[in-house]
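Chemist: Structure here, sequence nowhere to be found:
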């Protein structure tokens, strides 16, 4: 579909179910007031849950030599200074 639908506030009140279905099928619905755009009707999108620090504790393993960088790699970054 993907149509732009403009309805006044009174029409929106009486056709809310139909307008909601149109939004779910991809149409953009704009509710007008006094002939000017007033509201956009949008589908609900779930927001991600709050972060919980430590939820991966015990699931990630870091090698014992993680922070030891070999000299050839350091030389590759720093070059001949």
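Modeler: Alright, I've got the coordinates. Quick caveat, the model's predicted, so the values are computed rather than measured.
Chemist: Going by C-alpha atoms from here, please, whenever you check contacts or count neighbours.
Modeler: Noted.
Chemist: So which residue is dead centre in the chain?
Modeler: residue 47 (7.6 Å; CA atoms, centre = their mean).
Chemist: How much space separates that one from residue 35?
Modeler: Residue 47 is 33 Å from residue 35, where distance means CA to CA, to the nearest Å.
Chemist: Alongside the first one, take a look at this:
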């Protein structure tokens, strides 16, 4: 289990004058609570990168289930415009 990051508390006025220093401390993993009249207003915390799609993990997942090619065939005309007569045909209603 990771230890909790150190926390310091500063006023807004102090934060304005020490922003560069506070930024370095946040980069080092500390949390800074900024207050106004003694009440917490906001925190300065290290930026967390959001994860994206892990394609390699997806490939491993599919391979483990015997799926080696999830999209085995895509027709050459897949993204061609649809024919006009198809587009003008009324929709079937049940």
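Modeler: Structure's in. What do you need? These figures come from a predicted structure and were not determined experimentally.
Chemist: what do we get in the second structure for the residue nearest to the centre of the first structure?
Modeler: Taking TM-score structural alignment for the superposition, residue 47 of the first structure sits opposite residue 50 in the second structure.
Chemist: Double-check that that match belongs to a helix.
Modeler: No. Counting by DSSP: H, G, I helix; E, B strand; the rest coil, residue 50 of the second structure is not found in a helix; it is coil.
Chemist: ok, now which ones touch it?
Modeler: With contacts defined as CA atoms under 8 Å, 6 or more residues apart in numbering, residue 50 of the second structure has no neighbours.
Chemist: Spell out the secondary structure type for the closest residue to residue 44 of the second structure other than its chain neighbours.
Modeler: Using CA to CA, 6 or more residues apart in numbering and skipping the chain neighbours, the partner closest in space to residue 44 of the second structure is residue 32 (4.9 Å). At residue 32 of the second structure the chain is in strand, as set by three-state DSSP.
Chemist: residues near residue 32 of the second structure, how many?
Modeler: 22 (other CA atoms under 10 Å).
Chemist: And for residue 29 of the second structure?
Modeler: When neighbours are counted by other CA under 10 Å, residue 29 of the second structure comes out with 16.
Chemist: State the distance from residue 26 of the second structure to residue 37 of the second structure.
Modeler: Residue 26 of the second structure is 22 Å from residue 37 of the second structure, by CA to CA.
Chemist: those strands in the second structure, which residues are they?
Modeler: Assigned by DSSP state E, the second structure shows strands spanning 7-11, 31-36, 39-44.
Chemist: Mind giving me the packing neighbours of the last one?
Modeler: The elements that strand 39-44 of the second structure packs onto, with contact taken as 3 or more CA pairs under 8 Å, 6 or more residues apart in numbering; DSSP states H and E, are strand 31-36.
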